[in-house]
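>>> sharing a model prediction with you, sequence too.
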Amino acid sequence: MNTPTLPVLTGTAVTLRPITDADTDLIVKWRNTPSVVQNFIFRQTFTPEMHRSWLATKVATGQVVQYIILDNADGKPVGSVYYRDIDNHNRSAEYGIFIGEESARGKGIGTETARLFTQFGVDTLHLHRISLRVLAENAAARRSYEKAGFVQEGVFRDMELLDGAYRDVVFMAKLAEN
């Protein structure tokens, strides 16, 4: 499948650009950072091979659209945002984001990224429903998602067994405005 050329998205605080193989080392570093891992349900050690397989089997086939988040203050990459499980029939996808650079957290970068990327999802990818899953204890992320227009749809109690303890998972979604 040929993926259309994806645009660069520019906001006030962030610029989002499509991921490339050259980003592999950064993604691997970020995904293995303890402060990132603690907010992920998938906690296996992340390797360059895993990332390149993801690029080849998911991104290259259009099942995933993944971007790198650049901080406009200095132009440096600080994280990644993506849609996975893109369902063209139902015009839906699951949203995911992580800010890999600790110095970039708490500055509204995630919220602006969510607004920019969901607008792109609706306008360019023609998504109607954008959903996400977040660990219930990740209050900062939940607040950021709400600011970006996501609405809580449910709490799945004790859904994930992580580090020996059951964790609640909150499901949220944002719908295209009719």
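Happy to help now that I have it.
>>> all contacts plus neighbour counts: C-alpha atoms, from now on.
OK.
>>> and the longest helix for this protein?
Assignment by DSSP state H gives helix 109-123 as the longest helix of the chain.
>>> what's the following helix or strand after that helix?
Counting by DSSP states H and E, the next helix or strand C-terminal to helix 109-123 is strand 129-135.
>>> packing partners for whichever helix or strand comes after that following strand?
Sequence order places helix 139-147 as the next helix or strand after strand 129-135, per DSSP H and E. Judged by 3 or more C-alpha pairs under 8 Å, 6 or more residues apart in numbering; DSSP states H and E, the packing partners of helix 139-147 are helix 109-123.
>>> how far does the helix it packs on sit from its chain's centre?
10 Å (C-alpha atoms, centre = their mean, to the nearest Å).
>>> show me what counts as buried in it.
Buried residues in helix 109-123, defined by neighbour count with 16 or more other C-alpha atoms under 10 Å: 109, 110, 111, 112, 113, 114, 115, 116, 117, 118, 121, 122.
>>> put together JSON lines for the residues you listed, with distance to residue 77 on each row.
Shown next, in JSON lines, are the buried residues of helix 109-123 (distance: C-alpha to C-alpha, whole Å):
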{"residue": "109", "distance to residue 77": "12"}
{"residue": "110", "distance to residue 77": "13"}
{"residue": "111", "distance to residue 77": "16"}
{"residue": "112", "distance to residue 77": "15"}
{"residue": "113", "distance to residue 77": "13"}
{"residue": "114", "distance to residue 77": "16"}
{"residue": "115", "distance to residue 77": "18"}
{"residue": "116", "distance to residue 77": "16"}
{"residue": "117", "distance to residue 77": "16"}
{"residue": "118", "distance to residue 77": "19"}
{"residue": "121", "distance to residue 77": "21"}
{"residue": "122", "distance to residue 77": "24"}
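>>> and the comparison structure, right after this:
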Amino acid sequence: MWVRDDTCGLGPYRADLVGTYWRWEQDPALLVGYGRQQPEPLEARTEGIAHQLRGSNIRFTVYDLTGETPVPAGVTTLLPDSAVRTAEYVVMLAPEARGKGLGTAATRLTLDYAFHITNLRMVWLKVLAPNKAGVRAYEKAGFKAAGTLREAGYWLGQVCDEVIMDALASDFTGFSAVVTLVD
């Protein structure tokens, strides 16, 4: 684990978990949440992971630490724009990991890493407006609503707004797993 708290840890993005990542990505609730209309074949996902592992994006496997052994439970990704020291944030949780606070914990740990290791000044995301659970989890982790893209997404076949949220390094206060590692 690179960064952790009592319930959640972030570790390396792993090629040997491609089948697991793919299974999570094909979950209908995740497809709705991302506004995607079609699944992806495992073969295409397997081909794509090599590119992802070599790319400049920052990817973590999220681990559930509440049991006896760490269990992969999702992925978080930072898509950095190094010219302006910002990044877009994306999270994906396994169906069995949702509703346990892991999304909030993983998001907070990823922000901690972004601000204290990568030295980003701002992280932003887009979330479909009807995804109320996602919006609440992001707010608990430190994101704030910054604007709306009107009719930019789809939710269950209906056009919907996308909410833009951001988190600033200057606003990131409270417990830091990174700072406690170096103190």
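Looks like it came in fine. Treat the numbers as computed from the prediction; the structure is a model and nothing was measured.
>>> give me the TM-score for these two chains.
After superposition, the two chains reach a TM-score (TM-score structural alignment, normalised by the length of the first structure) of 0.87; 169 aligned residues with a C-alpha RMSD of 1.8 Å.
>>> relative to strand 129-135, how tilted is the longest helix of the first structure?
Computed by axes from the mean of the first three to the mean of the last three C-alpha atoms, to 10 degrees, the angle separating helix 109-123 of the first structure from strand 129-135 equals 150 degrees.
>>> kindly name the residues of the second structure that line up with helix 109-123 of the first structure.
Using TM-score structural alignment, the residues of the second structure aligned to helix 109-123 of the first structure are 102-116.
>>> by how much does that stretch deviate from the first structure on average?
Comparison of stretch 102-116 of the second structure with the first structure after fitting gives an average deviation of 0.7 Å (mean C-alpha distance after the TM-score superposition for the first structure).
>>> give me the residues contacting that stretch.
With C-alpha atoms under 8 Å, 6 or more residues apart in numbering as the test, stretch 102-116 of the second structure has contacts from 3-5, 7-10, 62, 64, 76, 78, 91, 93, 120-123, 137-138, 140-142, 169, 172, 176-179.
>>> contact partners of stretch 150-159 of the first structure?
Here stretch 150-159 of the first structure makes contact (C-alpha under 8 Å, 6+ apart) with 136, 145, 166, 167, 168, 169, 170, 171, 172, 173, 174.
>>> give the aligned equivalent of the fifth one in the second structure.
Residue 168 of the first structure maps onto residue 161 of the second structure when the alignment is built from TM-score structural alignment.
>>> quick one: what helix or strand has that match in it?
strand 158-168.
>>> tell me the buried residues in the helix or strand that comes right after that strand?
Using DSSP H and E, the helix or strand that directly follows strand 158-168 of the second structure along the chain is helix 177-182. Across helix 177-182 of the second structure, burial judged by 16+ other C-alpha under 10 Å covers 177, 178.
>>> now helix 177-182 of the second structure, how far from the chain's geometric center?
Between the centre of helix 177-182 of the second structure and the centre of its chain there are 21 Å (C-alpha atoms, centre = their mean).
>>> stretch 168-178 of the first structure too?
Using C-alpha atoms, centre = their mean, the offset of stretch 168-178 of the first structure from its chain centre is 14 Å.
>>> check stretch 18-36 of the second structure too.
Relative to the chain's own centre, stretch 18-36 of the second structure is displaced by 13 Å; criterion: C-alpha atoms, centre = their mean.
>>> in the first structure, what stretch matches that stretch?
The alignment of stretch 18-36 of the second structure onto the first structure (TM-score structural alignment) covers residues 24-42.
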